[in-house]
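In: sequence? don't have it. structure:
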């Protein structure tokens, strides 16, 4: 099959606006597709964050009419490119919906800070992303090419497959188009009152238990039911979301469409995350120089967090959203034990107030053993990946995860729970896997602080008493290929399958 034409629709893209891993995927996958000679483009909302990003953005002169119930709202279309590429990024402007984010005022892309500091969703998120999904469909004739596939991502674009099948299929240029829908995190579904259906232009009879209804009008379910193919961001997560433990109420729906459901592990952007040429590090290194140069990164990390520069104290690193999903409760419960084992702990993240308070209290009691940074800092994120001896990622669930892949590349063995993408990307350092030369990190099954503690304890046995084994784990980890080119090849095969190729 000749080169494919793919439009990725998403609510955030790295370099323009980002809250999580979705943005990394939608920034990296189209680059990889373009490298493989496919035509890719991206469409996203024009947030205030985009204007603050410094990315060059220009008007196209395109004004789209977007039906919303008994109204038609106009939106301008702007255009940019993914950094250092020719991949176009189309930006949907509608200031009342999208240009409200302002970190100084506690306003993000989807949420704002409440009176107590907790994050609450914007009251009109449903309306905002009905508008965005409809605008994506109206944009298609103005792209300069006709997409073979529209690749929608997460609940914010869950209506795109519905619109194509129910309202646009017979329009010129739309007939052969197919849709792929990717679930990056099933916990976020976009569920709203039935009355929101009135704004969509979709026939009311679609609101039934087999299609759009699931405790309300459910955008994620819409994407799952109507897309030609559904993916999650790892094979293990694709299996997990079909179970009651991980399916967040949609496990039956996903089990019913298992024939079109698959998992593709996200790639790692090795242009940005590579210790061989990472300008944010105190020292760059390769697999050949890791044991010579990594200690320089460790000392730099200790200085940055005002910890004693002790080369013999194992540094445990954490870069995560400070929320229940990420296993922060396990880390906090096990942390006193880590200090008793002679470790230092450094944490970078932002999230729930309770974890902010717990970390601050723990750091105040152990200022020479614990360092924290509440918020996000790109330089510190790289410093932690390179300077830590072990990276902690004991997630309750993890659709794919990126930090464990960064850790592998940086020779910082990750300590993970065997869930989702963590299970697919980290090979546990059992005696058998060590003997076979396959081990790349450390993992455990039970979601308990004691399981995390015992796993770290075993890792430290290798670190201190069996350094040859630990070094082998480091080298094997750094040799892994979780590049986006690898992932893009899997997506291309999927696109070809839905197109009948």
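Out: Arrived safely. Everything numeric in this text was worked out from a predicted model, so none of it was measured.

In: contacts and neighbour counts: CA atoms only from here.
Out: Will do.

In: Output the longest helix belonging to the protein.
Out: Taking DSSP state H as the criterion, the chain has its longest helix at helix 449-465.

In: tell me which residues in that helix are buried?
Out: 449, 451-453, 455-456, 459-460, 462-463 (16 or more other C-alpha atoms under 10 Å).

In: ok, those residues vs residue 79, which is closest?
Out: For the buried residues of helix 449-465, the residue nearest residue 79 by C-alpha to C-alpha is residue 452; the value is 46.6 Å.

In: which residues sit in contact with that closest one?
Out: Residues in contact with residue 452 (C-alpha atoms under 8 Å, 6 or more residues apart in numbering) are 330-331, 334, 394, 444.

In: after the helix or strand harbouring residue 253 comes which helix or strand?
Out: Take DSSP states H and E as the rule and residue 253 turns out to sit in helix 251-256. Per DSSP H and E, helix 251-256 leads on to strand 261-263 as the next helix or strand towards the C-terminus.

In: Counting by contacts, list what that following strand packs against.
Out: Under the contact definition 3 or more C-alpha pairs under 8 Å, 6 or more residues apart in numbering; DSSP states H and E, strand 261-263 sits against strand 229-232, helix 235-240.

In: Mind doing that once more with 10 Å?
Out: strand 178-183, strand 229-232, helix 235-240, helix 484-498 (3 or more C-alpha pairs under 10 Å, 6 or more residues apart in numbering; DSSP states H and E).

In: For residue 267, find the nearest of those.
Out: Residue 267 lies closest to helix 484-498 among the helices and strands packed on strand 261-263, at 4.0 Å (C-alpha to C-alpha).

In: one more structure, for comparison:
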């Protein structure tokens, strides 16, 4: 991985959020690339239940201050940054008072999904791309972990299709086991179409459940990693029909060599 640039975009990540399959691998994966001589950038949402003081988050003024249009509304973009000291790894946080101030990640205390999770995912995707543009950093690989990051492949391939910084970037999506019940807002497809993205490119969002959202990410990725031992049956079937490299599940204890080889031979090869 020497000198390869890898952008990691994650819904959640330890040590900032509780440990689970996504947050653990979203940490171990960039750590592996960093250890093996790659250059990395990591982005995640700045959820309100992340302890800013303990993790020493601070705003990056030169990167903040832009407005992103989400469903015809101007939403201010705030960028914060923190370091994981023992790994010498920096993490960028996408923040906005309206979307990420609340003291929870994806659902309220009764377990109900936040009604604006679809807009939060769109905002996160656009915020990552706009910030990487400001950093003028052109990644060789973009690896997406977690469903709230899953709009990124679509927006890069369609909305930012003419952006030269990403012209040669290869997108990898990790597919995990089902992460939420029910659906996101039924109007999600209309909000995406508002950005000039054609309906045929997002037909899976007609039913924006977990599988529908992930299918859009898969469609717009160059390669896919199965990141859970079991994934929803319909996604398993869907992956059999796609004409792109798919890496079968490998445990977090054995993934390092396998992922590196996949990057070098299937994604970049």
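Out: Noted; the coordinates are in hand. As the structure is a prediction and not an experimental result, all values here were calculated from the model.

In: Just tell me the aligned range of the longest helix of structure 1 in structure 2.
Out: Under TM-score structural alignment, helix 449-465 of structure 1 corresponds to no residues of structure 2.

In: next helix or strand past that helix?
Out: Using DSSP H and E, the helix or strand that directly follows helix 449-465 of structure 1 along the chain is helix 467-478.

In: Now do the strands in structure 2.
Out: 5-10, 39-45, 58-59, 66-70, 73-84, 89-95, 141-145, 170-175, 223-226, 246-247 (DSSP state E).

In: Buried residues of the fourth one, list them for me.
Out: Right, strand 66-70 of structure 2. Residues 66, 68, 70 are the ones in strand 66-70 of structure 2 that count as buried (16+ other C-alpha under 10 Å).

In: So what does residue 100 of structure 2 match up with in structure 1?
Out: Checking TM-score structural alignment: residue 100 of structure 2 goes with residue 98.

In: now do residue 121 of structure 2
Out: So, by TM-score structural alignment, residue 121 of structure 2 is matched to residue 129.

In: Not counting sequence-adjacent ones, nearest residue to its match?
Out: Excluding the flanking residues, the one nearest residue 129 of structure 1 by C-alpha to C-alpha, 6 or more residues apart in numbering is residue 156, at 5.4 Å.

In: which ones are touching the counterpart of that neighbour in structure 2?
Out: Taking TM-score structural alignment, the alignment pairs residue 156 of structure 1 with residue 148 from structure 2. Applying C-alpha atoms under 10 Å, 6 or more residues apart in numbering, we find residue 148 of structure 2 in contact with 9-12, 44-45, 106, 117-125, 179, 213-214.

In: now residue 501 of structure 1
Out: The contact partners of residue 501 of structure 1, taken as C-alpha under 10 Å, 6+ apart, are 1, 493-495.

In: What about the contacts of residue 452 of structure 1, which are in strands?
Out: residue 444.

In: So which residues of the stretch 51-200 of structure 1 form helices?
Out: In the stretch 51-200 of structure 1, the helices defined using DSSP state H, counting those that start in this stretch lie at 95-98, 125-139, 160-163.

In: and residue 86 of structure 1, which of those helices is closest to it?
Out: Closest to residue 86 of structure 1 of the helices of the stretch 51-200 of structure 1, according to C-alpha to C-alpha: helix 125-139, at 19.0 Å.

In: Map residue 235 of structure 2 across to structure 1 for me.
Out: Using TM-score structural alignment, residue 235 of structure 2 lines up with residue 250 in structure 1.

In: any idea how far residue 186 of structure 1 is from that match?
Out: 8 Å (C-alpha to C-alpha, to the nearest Å).

In: Need the residues touching each of those two.
Out: Counting by C-alpha under 10 Å, 6+ apart, the shared contacts of residue 250 of structure 1 and residue 186 are 220-221, 241.

In: how about the helices and strands packed on strand 261-263 of structure 1, which one is nearest residue 81 of structure 1?
Out: helix 484-498 (18.5 Å).

In: what inclination does that closest one have with respect to strand 149-153?
Out: Here helix 484-498 of structure 1 runs at an angle of 120 degrees relative to strand 149-153 (axes from the mean of the first three to the mean of the last three C-alpha atoms, to 10 degrees).

In: Remind me what helix 484-498 of structure 1 packs against, helices and strands.
Out: Helix 484-498 of structure 1 sits against strand 5-9, helix 21-35, strand 149-153, strand 178-183, strand 229-232, strand 261-263, with contacts defined as 3+ C-alpha pairs under 10 Å, 6+ apart.

In: Onto which residues of structure 1 does stretch 159-175 of structure 2 map?
Out: Aligning stretch 159-175 of structure 2 against structure 1 (TM-score structural alignment) gives residues 167-183.

In: rewinding a little: not counting residues beside it along the chain, what's closest to the match of residue 100 of structure 2?
Out: Per C-alpha to C-alpha, 6+ apart, closest to residue 98 of structure 1 is residue 47, 5.0 Å.

In: what's the distance between the one you found and residue 53 of structure 1?
Out: 10 Å.

In: rewinding a little: can you redo the buried residues of helix 449-465 of structure 1 as JSON lines with distance to residue 319 of structure 1?
Out: Shown next, in JSON lines, are the buried residues of helix 449-465 of structure 1 (distance: C-alpha to C-alpha, whole Å):
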{"residue": "449", "distance to residue 319 of structure 1": "18"}
{"residue": "451", "distance to residue 319 of structure 1": "20"}
{"residue": "452", "distance to residue 319 of structure 1": "16"}
{"residue": "453", "distance to residue 319 of structure 1": "18"}
{"residue": "455", "distance to residue 319 of structure 1": "19"}
{"residue": "456", "distance to residue 319 of structure 1": "17"}
{"residue": "459", "distance to residue 319 of structure 1": "19"}
{"residue": "460", "distance to residue 319 of structure 1": "20"}
{"residue": "462", "distance to residue 319 of structure 1": "23"}
{"residue": "463", "distance to residue 319 of structure 1": "21"}
